[in-house]
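Asks: Just to be clear, the model below is a prediction. Sequence and coordinates:
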Amino acid sequence: MIIGTAGHIDHGKTTLVRALTGVDTDRLPEEKKRGISIELGYAFLDVPQSTQRIGFIDVPGHERLVHTMLAGATGIDFGLLLVAADDGVMPQTREHLAVLSLLGVQRGAVVITKADRADADRLAAVRADVGQLLQHSSLQGAPVFALSAHTGEGVEALREHLYEQARQLGERAPDGRAFRLAVDRAFTLDGVGTVVTGTVHAGRVAVGDELVLSPGPGARVRVRSLHAQNRPVEQAAAGQRCAVGLAGIAKQDIERGQWLVHPACALATDRIDATLTLWHEEAKALRSGTPVHVHIGAASVPGSVAVLDRETLPPGETARVQLVLRAPVGAWHGDRVVLRDASASRTLAGGTVLDPFAPVRYRRTAQRLAELDALAQPGLAGRVAGLLAVAPYGVDLRRLAAAQGLESTQPLADVLPAAALHLHDARADLALGETQATAVRASVVEALSAYHQRHPDELGPDAARLRRLAQPRMPEALWRHLLVLLQADGTLAVRGAFVHLPAHGVRLSAVDQRIAQKVAPRLAESGFEGCWARDLARDCGESEPLMRTTLARLAQRGELHQVVKDLYYSVETMAKLAALARQLAGQSERLAVTAAAFRDATGLGRKRAIQILEYFDRIGLLRRVGDEHRLRTDSTLFAEEAA
């Protein structure tokens, strides 16, 4: 269990921790000189007859150092709010209570310190003030202990209470999330090297693991050594104070506020959608555009607030908001955030991250608010089902897994509704709800019916054009997967690159069939060069207009390929060219084909090689990226012919 002390300056936080644990958490010369905590201090206490160890985070009480207090408060399990008997409730007492409440700390106690300096009437008055202070806070109803760390009176009763709370809390059960530690200190130790400390928010880590610092350049570091709850260990887990010795990075390359995370869930964001509650003691409502300081993990970043689901956020109420930050931070679903005012002198609000991948546009639409409602569901299965129910174009499970702090998409796949459509391969991991899949099916049939009515002499549009007509915003990988399924169940038919309804087809006349028989051997003989319509008309003794009409009809039926105007290839030849393109792409790390490589492999001129590659781009075998044509690994075009 991690306990965070909180309270006004000089109300005895460090002294109490020393009385409970025997450890002086003031470790800096400046702290010793001034008699106050400036940095975070740590101490530990073993729970009798248990393997548990309680960790204490002693935080500064001075108003100017509240940002340091926030860095230590995130991730605590239990809050100790201290009030000196002689001073009573003071400004930072209120601020620290607001921080604990807005961070969602539900377990805690109040300690009236310096009880030896007050008589019974004074202690009763302070108790009454404390009871009033706790109203409308997360610690309402918390037990109150009066003690004196100087004389020892009442210290043992508090210690026994903390033991009991630790036993009740027990060890945190693994929840499947990846390892994340909020870095609040970094230093160098002789014989160890670079060390970072912080609270483990999720997951487990072991000596030898590779991690990354986020935000950061993404370079991996190796765990050289571990201390959890101030003991050397081979593994550490969520809920522990942890010191991690790192290989592969220098102390000056680490900053407080970064996260040490598993590589699979490393992310950095400057827009966060969240649920936010304005502190009930605020004098006025929170408006969109209000400048704030955003505290998340151990980071503090200036930014602004946009209220999404109402005009303003009144004191004591909760709303959906977007936090727009001036610098990127690490943030995951469920992380707690605290907002202070622009001058960082007053705590305003707190809440919970819903989505670290907040959109720039359409952030207030009914669709987006429905997605945030889904993300607010308490369980992973509920969030996945909720998103599938409102996402018309499906859910990117890899993106969602990273936002949820998961190492892989498997936990998401495990809770997918049975009727959901799931595409999982090397390039994509996407899911579509049953209702949405039915709607896509209807839109495809409707688009094809309309196309056939407008163009009765054509077989149908190619797959890329059909997507633009029916589902232009659907991810292309999911679209092509859906086409395969619709073809398999007979909803549509695919011939070459063209898609059509099974009942529709371009019929050949007797003249068309006669000309088709004449051109077939010539197209086969032409090889990779292909045949021009005028040359075929001349060689077959047919008029050019009739030849062009017949060739176009054959191409519409998928029996020929028209690469550019009047240039045709047989299906067999185009399959060989596609196989070459696939082979060349397989030799590249980016699965890319260049015009030069394709030219050399086919023996064609540069112009013709480019024409063929651009045709493959149009029909969905390749995708143009700069000067390269990258293979679409989800495309099944020519796969059967190649086999």
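Replies: Everything's here; your move. The structure presented is a predicted model; accordingly, all values stated were derived computationally and were not measured.

Asks: make it CA atoms for all contacts and neighbour counts henceforth
Replies: OK.

Asks: Correct me if wrong: residue 344 contacts residue 293.
Replies: Yes - when contacts are counted by CA atoms under 8 Å, residue 344 is listed as touching residue 293 (6.3 Å).

Asks: So between those two, which is more surrounded?
Replies: Shown here are residue 344 and residue 293; by other CA atoms under 10 Å, residue 293 has more neighbours (26 against 19).

Asks: where along the stretch 101-250 of the chain do the strands fall?
Replies: Secondary structure of the stretch 101-250 of the chain by DSSP state E, counting those that start in this stretch: the strands cover 108-113, 144-146, 180-189, 193-202, 204-206, 210-214, 220-228, 231-233, 235-237, 241-247.

Asks: got these as TSV, with mean neighbour count and distance to residue 412 columns?
Replies: Putting the strands of the stretch 101-250 of the chain into TSV (neighbours: other CA atoms under 10 Å; distance: least, CA to CA, whole Å) gives the following:
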stretch	mean neighbour count	distance to residue 412
strand 108-113	26	34
strand 144-146	20	43
strand 180-189	22	19
strand 193-202	24	17
strand 204-206	20	19
strand 210-214	24	23
strand 220-228	20	26
strand 231-233	13	31
strand 235-237	21	22
strand 241-247	24	29
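
Asks: Check it against this one:
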Amino acid sequence: MKYGIIGTAGHVDHGKTCLIRALTGIDTDRLKEEKKRGITIELGFAWMDFPKGERVGIVDVPGHEKFVKNMLAGVAGMDMVMLVVAADEGIMPQTVEHLDILSILGVRCGVIVITKTDAADPELTELVEEDVRELVKGTFLEDAPVVPVSVYRNQGIDRLRDTLYQLYRDLPGHKETRAFRLPVDRVFTLKGFGTVVTGTLFGGRIKKEQEAYLYPENTSVKIRSIQVHETNVEEAHAGQRVALNLPDRKKQEIRRGDVVALKNSMYPTMMADVSLTVLRHTQRSVKNGSRVHVYHGTRELLGKVILLDRDELKAGETCYAQLRLEEETVLEKGERFVIRFYSPAETIGGGTVLDICPRKHKRNDQKALEACRIKESGTREEMLELSAWEHWGSFFTLEELAGRSALDKSGLKHTAEKLAERKILVRLNENLYIHRQEMDFYRKRAEAVLDEFHKANPLKEGMGIEELRSRMKLADGKLADDILAVLKTEKVIKEEHGLISKKRFRVVLKEDEDAMVKEILNHYLDEGFAPLATELYLKEHRNQKKFPAVFTSLLNKKALIRLDVQYCVHRDYYEKAKTAFREMAEKKPEVALGEYRDYLGCSRKVAVALLEHFDKNGFTRKTEGGRVLKASGK
């Protein structure tokens, strides 16, 4: 079933509330002060049933200029509007301002209602209709039907109801494939229930007992019950007026303008890139840095307008701008907003949100202007590339990039792969892609770190991976490994024996260093399974400055095997020790330490060092009676 919201608009005392009462039988003025003063101050809500059982919500907005901010909160979610003009007064200031607001916020359907025809003669009513027709030229109401009514004589009400139904039938349905969000327009407490919030549901559907989040606070809330038009329901749908019972929240913890939505579906922000338009008939202009009231959804905020390509935006002009707000809010790309002057309060324009999580832009920056163009009308590939570039260093998944850039998630992986094939994006893992320029940045950083290391340590085969991660300032080990894996694939770096070096780096020994290598290797070949303690051996050569570095390089190359802090052996003897253990393990269920020592003809300390090294590297496994080969031991 299709759902929708009908709203009112028009000057104060032009009969909007009485008109709703005539259509629905519901009085939307609920406050004592409203009854006393005879004017609407807060938003009012009602509903109406159409012939085939469709129930539509109706929002009554205040018409007084002092309550325009309340009117703006009510416009959020309107599918169609009744622009109300009294026959005895005609067009008034709020008639014009409300029409401007409706146009800015993208309302695209409505009917013009001439009320109080009983208080004016037919000629005056016709004259008012002509004036209104002239007013709405060039707006979404230019071809709208006009219905004169008299609430007190019950004239025109049935025709108006039929007209509304005809318009409603032609409205497109709300998409329920998107995640739900409910901008709060009212908060109150009911005895026995606790806190209740109301609003028009945007997108998706919401279910009873569903866990949701309150934004911009970004904390969880539990939905105990749901009402639509004072009827309990198990779920509510996009386009319906909805009341949610949030028992775990106090009334004072929620305010108009907050949003109830799914977890991780909204992103609190204090900035937005926008396309901004100044009303064509205003006498004012927007200057760079102007402080304004910003209205979006049901929220009112203060902020500054930063014009990105000029110093002043005049009547009828449009440009890209950045809104810098004074408190956090949540927005959606494509959402409409209105701006009013800080003082005097007057509607001067509005526009469309292009980016909900932008970086701060410099003015007259051509890259920023081109980015705004892409955000407004770019291709899917352009927008994904831009999102990856603008979120440099954040390592967002494709889903997160899509959420922040309002990209349809379906087929997003295919788009990313196409960009990767064109070498615009780089795939780090199954769901993580970064911009090629960002990858080049990490490549240059890795090369610089390794260049410095190789220069300082020419005899070392490479740098330990943990040190490289740290020097590259990549705290997340998994991400660091993904980036290093790409650098290996692209043959920028190589890994040997657990050490990272530049791909073409090789240890080049000088003549004296080469002599030391031969001396060390010959020494350990001669010593076999009776090596001198490493500390003592190095101490014997303390007068040779390069000796420790050459010794370490042989360890890095695995020409020497360090068993423990005390002993090293030549690689050939290490392999002989492994072969000896295999031979013994084939004949005995367990190999005892003493037996192994005797078999090698070495000291107990060296035998212990060898066996513990075997254990550590998965070649053997210790048992109560000795050691056995591990199943995977080679």
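Replies: Done, it's in. Note that the structure is a prediction, hence the values are computed from the model and not measured.

Asks: What does the superposition give as a TM-score?
Replies: Once superposed, chain against chain, the TM-score is 0.75 (TM-score structural alignment, normalised by the length of the second structure); 554 aligned residues with a CA RMSD of 4.3 Å.

Asks: that older thread, nearest to residue 598 of the first structure, out of the strands of the stretch 101-250 of the first structure?
Replies: Among the strands of the stretch 101-250 of the first structure, strand 220-228 comes nearest to residue 598 of the first structure, with 37.2 Å by CA to CA.

Asks: chain center to that closest one: distance?
Replies: Per CA atoms, centre = their mean, to the nearest Å, the displacement of strand 220-228 of the first structure from the mean C-alpha position of its chain is 24 Å.

Asks: helices and strands around it, which ones?
Replies: Counting contacts by 3 or more CA pairs under 8 Å, 6 or more residues apart in numbering; DSSP states H and E, strand 220-228 of the first structure packs against strand 210-214, strand 231-233, strand 235-237, strand 241-247.

Asks: List just the one of those that sits closest to residue 443 of the first structure.
Replies: Residue 443 of the first structure lies closest to strand 210-214 among these, at 42.1 Å (CA to CA).

Asks: what's the mean distance for the closest one versus the second structure?
Replies: For strand 210-214 of the first structure, the mean deviation from the second structure after alignment is 1.6 Å (mean CA distance after the TM-score superposition for the first structure).

Asks: Return the angle between stretch directions for that strand and strand 241-247.
Replies: Here strand 210-214 of the first structure runs at an angle of 110 degrees relative to strand 241-247 (axes from the mean of the first three to the mean of the last three CA atoms, to 10 degrees).

Asks: neighbouring contacts of strand 210-214 of the first structure?
Replies: For strand 210-214 of the first structure, contacts defined as CA atoms under 8 Å, 6 or more residues apart in numbering pick out 218-223, 254, 258-263, 266-268, 329-330.

Asks: Filter the residues you listed down to the buried ones.
Replies: Those of these that meet the buried threshold are 220-223, 254, 258-263, 266-268, 329-330, by 16 or more other CA atoms under 10 Å.

Asks: circling back to that earlier point, of the helices and strands packed on strand 220-228 of the first structure, which is nearest residue 89 of the first structure?
Replies: Residue 89 of the first structure sits nearest to strand 241-247 of all those, at 29.6 Å, using CA to CA.

Asks: what's the next secondary structure element after the closest one?
Replies: Toward the C-terminus, strand 241-247 of the first structure is succeeded by strand 259-261 as the next helix or strand (DSSP states H and E).

Asks: That next one packs against which elements?
Replies: Where contact means 3+ CA pairs under 8 Å, 6+ apart, strand 259-261 of the first structure is packed against strand 180-189, strand 210-214.

Asks: Could you report the separation of residue 163 of the first structure from residue 139 of the first structure?
Replies: In this view, residue 163 of the first structure and residue 139 of the first structure are 19 Å apart by CA to CA, to the nearest Å.

Asks: the more surrounded of those two?
Replies: Shown here are residue 163 of the first structure and residue 139; by other CA under 10 Å, residue 139 has more neighbours (24 against 21).

Asks: which residue lines up with the more buried one in the second structure?
Replies: When the second structure is aligned by TM-score structural alignment, residue 139 of the first structure is paired with residue 141.

Asks: any idea how far residue 409 of the first structure is from the spatially most central residue of the first structure?
Replies: Closest residue to the average C-alpha location of the first structure: residue 403 at 2.2 Å, with CA atoms, centre = their mean. Going from residue 403 of the first structure to residue 409 of the first structure by CA to CA gives 11 Å.
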